[in-house]
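Trainee: need a structure here:
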Amino acid sequence: MRQTILAVLSLSTLAVLLTGCGGDMVLLNSKGPVAAGQSDLMMKAIGLMLLVVIPSIIMALWFGWKYRASNKDADYEPTWTHSTTIEVVVWGVPVIIIGILAWLTWWGSHKYDPYRPIDSDKAPVNVQVVAEAYKWIFIYPNEQIATVNEMRFPEKTPVSLRLTSNFTMNSFFIPQLAGQIYAMAGMQTHLNIMADSTGEFRGFSSNYSGYGFSQMRFKAYSMTEADYQAWVAAVKANEGTKVNPAAIQKGLLDQTEFASLRDGHRAKVQIEHIVARAVTPEEKAEAAKIAAEGTYPTKPHPVTYYSSVEPKLFESVINRYMSNYHGADDHATDTHANVEHAKASAEE
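Mentor: You can find the predicted model right below:
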């Protein structure tokens, strides 16, 4: 019994430490209708499951105490084989709980579908998100501005996000506003969020994507409508640093500038390994070329503002990976066939 008590106390202490007692339990500290609904759904599911877990733990402790070797008053029934009451409880209660969880899952999947627009009398702010190595790029197509590692939007206003990736798969996550959504090369996903009040929210990638993964962090700011419009105007006027002095203000975000945002292709330890293994002149030349490309970052990319954006830059990132599926191969085949047909006609 003593060992059981110690085990229970140890698990309780561990649970308190894992939940960050006294800290900010960000997943349960929702600041928007989507995250609040998801948190409520999660707590309902946990509560339903505890209807089985808690009685099971209590009965396990109680049975161990009642039928201990020193208790001579406990009933001893070696021929006992069946109890209809127990069968109904151990099968009926879980079936009912699973049925309720199934309904909650179906309802929640539709209610909090990331593609579903948020009901509001305000028009949504459209933001295009690109996962780059290793940073987040936010393009505002209506305002014709862009940012790196920072997103701003007005409070109590829906924000419609369209996401893609310019390298490997990543997961976009602002825990206090909504669940995570994947960003994948050549594809487009959607996420709708809204903040109930002004504030600063932590965003990051929750999907490991390489050595620089830990640097894929950004800040999301919910602002008043007036402050948001003032920020947009400042960025468009190349004066974004008046709002955020730590940021870097630049001009046009075009294909050339976009390409320059890509960090090195390998981690420092990888480059050192390649250089150390290079023996032949060819290998050494290739190693030097790789070393010149630079390494992955060891700290997040500084917040950067762009006063204008090349039209359809977001779409070009998607098409870069999907050109073959958009008819590029068929177009090349048709062109080749037309050339061959023209040659044949000329020979005739």
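Trainee: C-alpha from now on. contacts and neighbour counts both.
Mentor: Noted.
Trainee: can you map out the helices along this structure?
Mentor: Assigned by DSSP state H, the helices in the chain fall at 2-18, 33-66, 84-111, 225-236, 255-260, 268-277, 281-292, 313-322, 328-347.
Trainee: To Tyr182, which of those helices lies closest?
Mentor: helix 313-322 (14.3 Å; CA to CA).
Trainee: which helices and strands sit right next to the closest one?
Mentor: Contacts defined by 3 or more CA pairs under 8 Å, 6 or more residues apart in numbering; DSSP states H and E place helix 313-322 against strand 159-165.
Trainee: out of the helices of the chain, which comes closest to Pro154?
Mentor: Closest among the helices of the chain, once you apply CA to CA, is helix 225-236, at 5.1 Å.
Trainee: Remind me what that closest one packs against, helices and strands.
Mentor: Packing contacts for helix 225-236, counted by 3+ CA pairs under 8 Å, 6+ apart, involve strand 145-148, strand 150-154, strand 304-309.
Trainee: list the buried ones in it?
Mentor: For helix 225-236, a neighbour-count test (16 or more other CA atoms under 10 Å) marks 228, 231-236 as buried.
Trainee: tell me the two of those residues that are most distant?
Mentor: The distance between the two most remote of those (CA to CA) is 12.4 Å, for Tyr228 and Lys236.
Trainee: I'd like to know which of the helices of the chain is closest to Met151.
Mentor: helix 225-236 (10.8 Å).
Trainee: Let's compare: structure for the following, please.
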Amino acid sequence: MSSGPLRIGVIGCADIAWRRTLPALAGHPDVRVTALASRDPERARRFAERFGGEPVTGYEALLDRADLDAVYVPLPAKLHARWVERALLSDRHVLAEKPLTASAEETETLVGLAASRGLALLENFMFLCHSQHARVSDLVAQGAIGELRTLTAAFAFPPPADGHNIYKPDVGGGVLTDAGVYPLRAAQFHLGPGLQVLGAHMNVDERRGVDVAGTALLVAPGGQTAHLTWGAERSYRSRYELWGSTGRIEVPWAFTPPAAHRPVIRIERQDHVEELTLPAQDHFAAAVDAFVARVRDGVPSVLEGEAVLSHARLVDQVRRRALAPGGGPDEVDPDGRERPMASTNGGSRGKK
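Mentor: Below is the predicted model:
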């Protein structure tokens, strides 16, 4: 690796890259955007004009370059496994947009490959890098709401344009992997590993062949529960709440706060309400900081390793429970893999 800035190539000129992640990469003092690849030469050129670097036609051509230390992958979900694997095999560190892959099996393969080659592989769940969530964890640990009992979380938004990837099953569309993963990841962050899926439901748009809304009920090994809701084609909502034995904590703008937003954490007890206003923070920039620190100094990140594997397995559990009526709740084996339990508490498949 070069001793100068981290040289990054971009595989795929996606909207999220244009709006949020590439501004954070290009603005980092220890990163240089070196090349940007698209199957459309004009699109690659337009991205390069804004963020620097050389436009490249085709993803393989980018990986053939000798001047890259790392790769950022913002492709559609079903293309991630192929190109993340190729990037790792070319000995590049990888930052990939969520979901890392379309299945737990593919995720396990890639995480193992990265570990075997001594490479960083981070899944860009940028909201986890925002300081408001660590502050909430500290408050819970300090007993601000007594013993934690329940987490509720919701992430939903109005319908995107008809041609959006969320409506394209061939590239891994569906709202579970676009929005549902945020409440699921929040539940893991606050309730820890070993979550079981007691029930799940997804509304499926039969015409498009994708899920457009969902809900899940989880239980942690300690008995805490999580009730999660997500969806497209509804009013915007991005929040979670932790409910304890003596109070509750609300995070009103949990998953997509703008960089200039000063987050507010609301603490409510029976005879007292308090609101903490935190400094503004760009969580995309914080995720880039985490990636650079992992590559340069080996600093561990919540965006990699076992946390990524556990999340992928949980998403698979939710999907299976929602689309297979009659299946029992899932129990997690000691190695982290799930196994079905005998029960009649089934999920269901809904029609839009």
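Trainee: so what number do they get for TM-score?
Mentor: Overlay of the two chains. TM-score (TM-score structural alignment, normalised by the length of structure 1): 0.21; 113 aligned residues with a CA RMSD of 5.9 Å.
Trainee: picking that back up, could you dump the helices of structure 1 to JSON lines with distance to Tyr182 of structure 1?
Mentor: JSON lines is the format used below for the helices of structure 1 (distance: least, CA to CA, whole Å):
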{"stretch": "helix 2-18", "distance to Tyr182 of structure 1": "26"}
{"stretch": "helix 33-66", "distance to Tyr182 of structure 1": "17"}
{"stretch": "helix 84-111", "distance to Tyr182 of structure 1": "16"}
{"stretch": "helix 225-236", "distance to Tyr182 of structure 1": "27"}
{"stretch": "helix 255-260", "distance to Tyr182 of structure 1": "21"}
{"stretch": "helix 268-277", "distance to Tyr182 of structure 1": "27"}
{"stretch": "helix 281-292", "distance to Tyr182 of structure 1": "30"}
{"stretch": "helix 313-322", "distance to Tyr182 of structure 1": "14"}
{"stretch": "helix 328-347", "distance to Tyr182 of structure 1": "26"}
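Trainee: can you tell me which of these comes nearest to Ile248 of structure 1?
Mentor: helix 225-236 (10.4 Å).
Trainee: Could you pull out the strands in the stretch 201-350 of structure 2 for me?
Mentor: 210-219, 225-231, 237-244, 247-251, 264-269, 272-277, 330-332, 338-340, 348-351 (DSSP state E, counting those that start in this stretch).
Trainee: Please identify the buried residues of the third one?
Mentor: I take that to be strand 237-244 of structure 2. 237-244.
Trainee: Same question for the last one.
Mentor: Of the residues in strand 348-351 of structure 2, those scored as buried under the neighbour-count criterion (16+ other CA under 10 Å) are 348-350.
Trainee: State the distance from Arg135 of structure 2 to Ala141 of structure 2.
Mentor: In this view, Arg135 of structure 2 and Ala141 of structure 2 are 10 Å apart by CA to CA, to the nearest Å.
Trainee: Over to Arg149 of structure 2?
Mentor: 13 Å.
Trainee: Looking at these two, which has the bigger crowd around it?
Mentor: Arg149 (19 against 13; other CA atoms under 10 Å).
Trainee: Please give the element, helix or strand, for that one.
Mentor: Per DSSP states H and E, Arg149 of structure 2 falls inside strand 148-156.
Trainee: Now do that strand: which elements does it pack against?
Mentor: If you count contacts as 3+ CA pairs under 8 Å, 6+ apart, strand 148-156 of structure 2 packs onto helix 181-191, strand 225-231, strand 237-244.
Trainee: For the longest one, enumerate the helices and strands it packs against.
Mentor: I take that to be helix 181-191 of structure 2. Helix 181-191 of structure 2 packs on strand 148-156, strand 225-231, helix 306-323, going by 3+ CA pairs under 8 Å, 6+ apart.
Trainee: Strand 237-244 and that one, what's the angle between them?
Mentor: Interaxial angle of helix 181-191 of structure 2 relative to strand 237-244 (axes from the mean of the first three to the mean of the last three CA atoms, to 10 degrees): 20 degrees.
Trainee: Next, count neighbours for Gln196 of structure 2.
Mentor: With other CA under 10 Å as criterion, Gln196 of structure 2 counts 21.
Trainee: On the three-state scheme, Val140 of structure 2 is what?
Mentor: Secondary structure, DSSP: H, G, I helix; E, B strand; the rest coil: Val140 of structure 2 is helix.
Trainee: quick one: it from Glu275 of structure 2, how far?
Mentor: 15 Å.
Trainee: Those two: which has the busier surroundings?
Mentor: Using other CA under 10 Å, the more surrounded residue of Val140 of structure 2 and Glu275 is Val140, with 20 against 13.
Trainee: hang on, that one packs against Leu148?
Mentor: Yes. Between Val140 of structure 2 and Leu148 there is a contact under CA atoms under 8 Å: 7.3 Å.
Trainee: Asp241 of structure 2 is in contact with Arg266, isn't it?
Mentor: Careful, residue 241 of structure 2 is Glu; it's not Asp. No. Here Glu241 of structure 2 does not reach Arg266: they are 9.4 Å apart, not a contact under CA under 8 Å.
Trainee: Which neighbours do the two have in common?
Mentor: Shared contacts of Glu241 of structure 2 and Arg266 (CA atoms under 8 Å, 6 or more residues apart in numbering): 249-251.
Trainee: most neighbours, which of these?
Mentor: When the shared contacts of Glu241 and Arg266 of structure 2 are compared by neighbour count (other CA under 10 Å), Ile249 ends up highest, at 24 neighbours.
Trainee: pretty sure that one contacts Val264?
Mentor: No. The criterion here is CA under 8 Å, and Ile249 of structure 2 misses it with Val264 at 10.5 Å.
Trainee: what's the neighbour count on Leu6 of structure 2?
Mentor: By the criterion of other CA under 10 Å, Leu6 of structure 2 has 22 neighbours.
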